[in-house]
Structures are given as structure tokens and as C-alpha cells.
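**Student:** Task: produce atomic coordinates for the following.
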Amino acid sequence: MIDWNKNLATTVQHTKQSGIRRFFDIASTMEDVISLGIGEPDFVTPWTIRESCIYGLERGYTAYTSNKGLYELRHAITHMYERDFQVKYNPNDEVLITVGVSEAVDLAMRAILNPNDEILIPEPCYVSYAACATLVGAKAIAVPTKSENEFKVTPEDLEKHITPKTKALLIGYPNNPTGTILEYDELLAIANFAQKHNLIVISDEIYGDLTYGERKHICFSALPDMKERSIILNGFSKAYAMTGWRLGYALAPKPVIDAMNKIHQYTMICAPITAQIAGLEAIRNGQKHMKKMVAEYDRRRRLIYEGFTSMGLKCFEPKGAFYIFPDISSTGLSSEEFAEQLLLRQHVAVVPGTAFGECGKGFIRASYATSVDNISGALARIKNFLDNL
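**Tutor:** Got it, this is the predicted structure:
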């Protein structure tokens, strides 16, 4: 009999399971659970986007597309970036349509990193970043950030972790899990750091459309001299409520897109044509629907922020994405203990901050991508939990 423990790939064995899943596995066995854990819009994909897909199926659009994706979609994306950020990309060879941004992260890592290369990853951050680096044999170097600075990464933070092996930097703002954004001057400081050390910058901007108030997202490659060293990752899941469609894209210089496409053509071939048709409709006619959803997220954001602060849990006001990152250290419980006891006692699911890096100790992540009724109900249960500790 084969011993699979000895025959699985070493990199896979050394890759940790997602710190998010355990709590949802428990929650799935319980009734009356209010989940503030899932990073998924509670909206259904707008009808015009769904209708475009249905119409495409009726017309028989069921075949492969180009490995790089439908030209019309690539052209629409580049036009959008020129219009919104004044940065120009060639739709022929500087855009790749991917199966979600998750694939784009993986492809970017595999395209640029060799075994033993190092990539700087500010934490807290999305759970797959370090894992993708590990799976290519590279070394993910965690760069802790501080709650008193709203978990914003600074050049000073990065300088402490730079080595001769450092090849790249991965940033994700607006940030999952904290809701932090970086202002122009803060991003410019990161850009100058990247130039100083000749680093490639992977910028995950999937939450770029989800910013609040007068703040507007700043595309990293639109900064001075950054297009030539940047890989921009984005997609349709969050802004257009299209998580299940699995549609993302990468924007980068031609040699990078060629390398990413080389892997993509052997592993995925292409993103589903139906999803690409839907994505094209989203860009062309989905803005009004997206703005309505963003306005609703903003209402929920203010509700959950006021709720947590009123019950004595410290947290800064999130300015992007749809997450809040309250400090629960005053309870005397660890992040994992707080999340588990809250789930078992009050049937509210949140994610321990440590799922997103060691500097998430003493924090939890709560998503407000759910209804106002759910948020209000969850806040009442959390208050009851705290009152009875």
C-alpha cells in the first residue's frame, strides 16, 4: 500500500490550510448562524450582466476564446484604465483574462519568482499570498504593520526586511482584512522604495472600486515610472457581485503577460467565455449597479463601525473594501478563542485576525457584505457575548 504522507509534494505538505475555513466548517453544522465572515457580496449579479450571458448562450457562444481572453473584453479593460487612471495598456499583449484574481496571483508569482527568491508581503493580508509564493518554492517575507498606523505599510517597515534575495513586493489596497487604503503620497513612497531596490510590484486592486466618501482609488501603475515594474491584478467579483463567475485579469508589460499566459495556456486554457461576455457587459453598462451597491456598503460600514466602537471594541474606520478589523484584546481572549466562543455561544461567525498574519493577533475580521438586519442582529449578539464574558 502506498504511503501518501511520504509521496505528496513537499511544498504542498508545508503549505498551511486556510485559517478561515475551520470556523465555516463548524458554522455549516449549526442553525441560526449570522455570518460576518465571508468576503462575498450578498447581492445577486445585476440582471443586465446575467442577461448578456444568457443571450450569449442562446447565440451559441460556448467555445474556447483566445488564451488571453476575448479581445473585446481586453480592449474594454484597457480603455477603462486609460479613462479612469490615465495609464495606457495595449489590449493585444499587456492584458490577460484569468479565472478569478486568485489565478492571477498564482500566475504572477510563478512568472517572476524562482526558488529561494524572496517577496515582501505586508500583513495582515489575504490568505493566499504567502501560500502562492511557497508553492513556487519562493520565500514569502511577512512585513508586519501596526494598528496605530491603521496597518498601513511604510518604506521604513519594508526596509527592515529587504535582503539581496528580495525580488518583488506584493501589496493589496484597499486591504483585506483591515479596510485600509493608501493615499497618493503613501503609495508614492512605496513606489520610490521599489525603484530604489529595483523591485517588481504586484498590486492586487480587486477592491479598488470599493472606496468611500471622496476617496478615489489610485492605480499603482499610474504612479510615475511604475507601469514598467508593476503587475496590476483586478477582477469583477467584488464590485459587480460576480464571485461565482470566476473572472479576473492582469495588466503588465508584455514580457510578463507572455510568461503568465504561457502557464495559463497549459493549466486553464482560457477563462469561460460566458463569464467573459458577462464581464464585458459589466464594464459597458454595470457602473450604475455598482454605484448602488457601493452606496449600500457605505451605509453598512458606518453601522458596523458605530456598533463596534459603542460596545468598547477599538477599531479604526475602514475606508475601503467591505471589512472591519476590531481589536478584541481587551477581552483577554485570543483571536481564535474569541471567534470560536462567539460562534458556539452566540452563533455569529467572524474570522480570527491571525488567519491574515501574526500581526493580526488580538483582532477579528468582520465583513459587512451582508444585510443591515444581519449586521444589527450580529452586533446585538456580540454585545451580549461581551456582557457575559
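**Student:** all contacts plus neighbour counts: C-alpha atoms, from now on.
**Tutor:** Will do.
**Student:** quick one: contacts for Leu70?
**Tutor:** Neighbouring residues of Leu70 by Cα atoms under 8 Å, 6 or more residues apart in numbering: 273, 276.
**Student:** how close does it sit to Leu107?
**Tutor:** Taking Cα to Cα, to the nearest Å as the measure, Leu70 falls 19 Å from Leu107.
**Student:** pretty sure Tyr249 belongs to a strand, no?
**Tutor:** Yes - under DSSP: H, G, I helix; E, B strand; the rest coil, Tyr249 sits within a strand.
**Student:** So Phe43 sits against Ala239, correct?
**Tutor:** No - judged on Cα atoms under 8 Å, Phe43 makes no contact with Ala239 at a distance of 10.3 Å.
**Student:** These two: which has the busier surroundings?
**Tutor:** Between Phe43 and Ala239, counted using other Cα atoms under 10 Å, the more crowded position is Ala239 (24 against 14).
**Student:** Doesn't the more buried one belong to a strand?
**Tutor:** No - counting by three-state DSSP, Ala239 falls outside a strand, being coil.
**Student:** That one and Met290 touch, don't they?
**Tutor:** Yes - using Cα under 8 Å, Ala239 is in contact with Met290, at 6.0 Å.
**Student:** now what about the lengthiest helix in the chain, what contacts it?
**Tutor:** Scanning the chain for the longest helix, with DSSP state H as the assignment, gives helix 287-310. By Cα under 8 Å, 6+ apart, the surrounding residues in contact with helix 287-310 are 43, 46, 210-212, 239-240, 314-315, 317-318, 322, 324, 326, 368-369, 371-372, 375-376, 379.
**Student:** Next, the second sequence, to be compared with the first:
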Amino acid sequence: MEHLINKQVLDIQVSNIRKFSEMAAKYDDVITFAIGQPDFATPEHVKASGKLAIDRNRTEYTTNAGLPELRQAAARFVSHKYGLNYIPDHEIIVTTGASQGIDIAFRTILSEGDEVILPSPVYPGYEPLIKLCGAIPVYFDTTEDQFRINPDRLKNAITTKTRCIVIPSPNPTGITFDAESLERLAESLQDKEIFLLSDEIYSELTYEGRHHSIAAVPSMREKTIVINGLSKSHSMTGWRIGLTFAPAYLTKQMIKVHQYSATCASSISQHAAIEALTTGMDDALSMKDVYRKKRDYAYGRLTAMGFDAHMPNGAFYIFPSVKKFNASSFDFSVDLLQQEHVAVVPGVAFSPYGEGFVRISYACSMDDLKTGLDRIERYVRSLD
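**Tutor:** Predicted structure coming up:
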């Protein structure tokens, strides 16, 4: 009966991130830099709010779009933090994690044969969702521009079939977009009927200055869907709370897809999320300070070993080149795992333009970071 399964589903491959995590699990003493999982516990006051919701039997369905008070809190949060203004009742949806928000956005705006431009290297979770819509992912090389979008070069990737451009969060490169580059991009797209999907899940983990959203550019708001959530900012990955911010005409259609795919996000998690976005508005600041120290340490160690790398300015990843070691990113990663029991993710997991790089997550204890980097140093010295 397998031949009857949807071909688009059959063609989807398991993420290489997960593959390497599973390979690493076979080693007892492995140091893993492979998963983008914050190494902090959910803040205590947020957990207490979730427990209280259970004790008060707040376990019923919520409205499809999410608790009104949560959407109001989300609107205040992004207005205060990023200068984004959205109407809670008509322009915000609470989703089951940011991934579901991306899914309903694509299913709302994409049709068979549409093209979606993915600035690459890029998080591998977009491609399967695009293909499930019958649309076509188009990878756009950013490696020559320090992993940022060059508007002049982007013009060559746009065709009459381009329906959407993804502006990805800094995964896997750790590189964010500054206000000037976003304004230049907005200017180049101003007269084009192309949607933008701006994945801003790491918005609170921007190290230098504040996070900037292309949706804050007036001409872009009406064509942009902003994806955010609490997984990274409040270390709430398992609570599965995502948020979409989009103009009313888009949100009105996205809610249809959402209500039939998820009904609503977990009511318990939503009550905890209210606490996170109000009392915990600045919870990410202390986490960011710790990540910054780990970033500085990882960058200093790797460059001292001879790796070429750009200094990350967001998230908790660094994306060094391994080209000088004369091995593919996959072979380098496998050999490193086998020889030194350190798990990194080969760059090819993030599109063909990731070849020649590896992704290292420094969302781990400082002891593990030091030990893992010691092992990497020993490994690269053995290659001389």
C-alpha cells in the first residue's frame, strides 16, 4: 500500500540535524553541538503560571486564534520591543509552535507551481512545507555577502512565479539583518506583488543593538507575515507556543487553515505564555548575556584554531568554514564524531550553499563548550 501514499510526503527527507543527533546518541561521552535547544530551564514564574492554569482547570479549548489576553500581550510585546503594531483581534494568531505558524502561512499564500526564494544557507524546515503545497523552493546564495541578502543579486532570482521570499532568522549562520539592509531590500521589493515571510523566532537573542523587522518598514507591512514565538526567547520549546503577525486580510485566511489543522494551541501553554510576555518581558536578557559570553569564547577558540568564521550577532550558532580541511562538510562531521565524539551539523543540511561549513550550537554548558572545542582542536591538529 505504500505506493498510494502522497508522493510529496514520500519525497520528504529526515532532517540531517536529527540524523546527526541520532548518530551522536550512540556514543556515551559525546559532546553535542547539533541541536538548537536553549540550555536554560523555562523561567520559574512562567512554569508556576502553567501549573496554576492546570489547578484552575484552564484545560478547555480556547478561541481558534488564541486567548484574547495573550494576543493583547503579544501585541504589546512586539510594539514595545520592535516597533511593530498589530491589532490583537484581527492580526495575530497563537499557533502550536512557530513551525505551525510557518506551515499555515505557506498553505495560505502558495499554490501549485509557485516559487519561494530561500536565502541560503537556511534552516531546513522551510523546504518540506513549501513542497507539500506543491510549490518550488528556490535557493539563493548568500555566502558571498556574509550570509546577508544582497538586493541587487536577489533581483536575478525573482521570476514571474515568485510568490514569496523568506527572510530567515539567524539559523544556521548566526548572522542577523540590520535596519539599513532591510530598508534596501524593502525598496527593491516595493513595487512587486511578492509576500515576505519573516521568521523572527530569535528576535530576543540579538547581541548588538535591537532586532529589526522588515514589517516595521511601512511599505512592507501589508505583504509580510511575521513568525515569532516563545521557544528561544523564554526557553519554552516544549510548550509549543508560536505567534503569527500579519495584516487582517491575510490573518482572516490563515485562521481557516489553523482551525482545521490544530483547532487552537494548548490552553495551559497559552496561560503560561501570558506570564512570559508580561511579567517575563525581559526574561531573555539574562540568557542573552550568557550566550554572548559563550559566543565570544567559541569564536575566539575556533579562529585561533584556524577556522574561518563570521562573528555571530544573533541566535546561538556559529557557522565556520571547513573548506581548508579538504573534506566535505558531511565527511568532516562524521569523522569528527567518530574520532572525537563531538557532534556538529554538516553545512549541506542547510542547502547546497551550506557545503563547506558546519553549524555549531553553543547553547550548552560552558564546561561542555570548552571540552568540545578542546576535542575539535585536537581533531584539526591531527589533520596537519
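**Student:** for the first structure, what spans make up the strands?
**Tutor:** Using DSSP state E, the strands found in the first structure span residues 34-35, 95-98, 118-123, 139-144, 166-171, 200-204, 230-235, 248-251, 323-324, 348-349, 351-352, 364-367.
**Student:** To Arg22 of the first structure, which of the ones you listed lies closest?
**Tutor:** Among the strands of the first structure, strand 351-352 comes nearest to Arg22 of the first structure, with 9.5 Å by Cα to Cα.
**Student:** so that closest one corresponds to what in the second structure?
**Tutor:** With TM-score structural alignment applied, strand 351-352 of the first structure matches the range 345-346 in the second structure.
**Student:** Then stretch 219-236 of the first structure?
**Tutor:** Going by TM-score structural alignment: stretch 219-236 of the first structure matches residues 213-230.
**Student:** Stretch 293-308 of the first structure: which residues count as buried?
**Tutor:** Across stretch 293-308 of the first structure, burial judged by 16 or more other Cα atoms under 10 Å covers 293-294, 296-298, 300-301, 303-305, 307-308.
**Student:** Equivalent analysis for stretch 67-85 of the first structure, please.
**Tutor:** For stretch 67-85 of the first structure, using 16+ other Cα under 10 Å, the buried residues are 67-71, 73-81, 85.
**Student:** Now flag whichever of the buried residues of stretch 293-308 of the first structure is closest to Ala191 of the first structure.
**Tutor:** Closest approach between these and Ala191 of the first structure, by Cα to Cα: Val294, at 28.3 Å.
**Student:** what's the counterpart of that closest one in the second structure?
**Tutor:** Per TM-score structural alignment, Val294 of the first structure is aligned with Lys288.
**Student:** same deal with Phe43 of the first structure?
**Tutor:** In the second structure, the residue paired with Phe43 of the first structure is Phe40, using TM-score structural alignment.
**Student:** try Pro122 of the first structure
**Tutor:** Pro122 of the first structure maps onto Pro119 in the second structure, by TM-score structural alignment.
**Student:** Now its match. Nearest residue, chain neighbours left out?
**Tutor:** Leaving aside its sequence neighbours, Pro119 of the second structure sits nearest to Phe140 (Cα to Cα, 6 or more residues apart in numbering; 4.6 Å).
**Student:** so how many other residues sit close to the counterpart of the one you found in the first structure?
**Tutor:** Aligned by TM-score structural alignment, Phe140 of the second structure pairs with Val143 of the first structure. Other residues lying near Val143 of the first structure total 21 when counted by other Cα under 10 Å.
**Student:** Please tell me I have it right and Val143 of the first structure contacts Glu118.
**Tutor:** No - counting by Cα under 8 Å, Val143 of the first structure sits too far from Glu118 to count as a contact (12.0 Å).
**Student:** In the second structure, mark out all the helices, start to finish.
**Tutor:** Secondary structure of the second structure, counting by DSSP H: helices at 7-10, 16-24, 44-55, 68-82, 88-91, 97-109, 126-132, 151-154, 179-189, 248-261, 267-277, 283-305, 329-340, 366-382.
**Student:** who wins for proximity to His211 of the second structure among the ones you listed?
**Tutor:** For His211 of the second structure, the closest of the helices of the second structure is helix 68-82, at 6.6 Å, according to Cα to Cα.
**Student:** What span of the first structure is that closest one aligned with?
**Tutor:** Counting by TM-score structural alignment, helix 68-82 of the second structure sits on residues 71-85 of the first structure.
**Student:** and that stretch, how far from the second structure on average?
**Tutor:** Mean deviation of stretch 71-85 of the first structure relative to the second structure after superposition (mean Cα distance after the TM-score superposition for the first structure): 1.3 Å.
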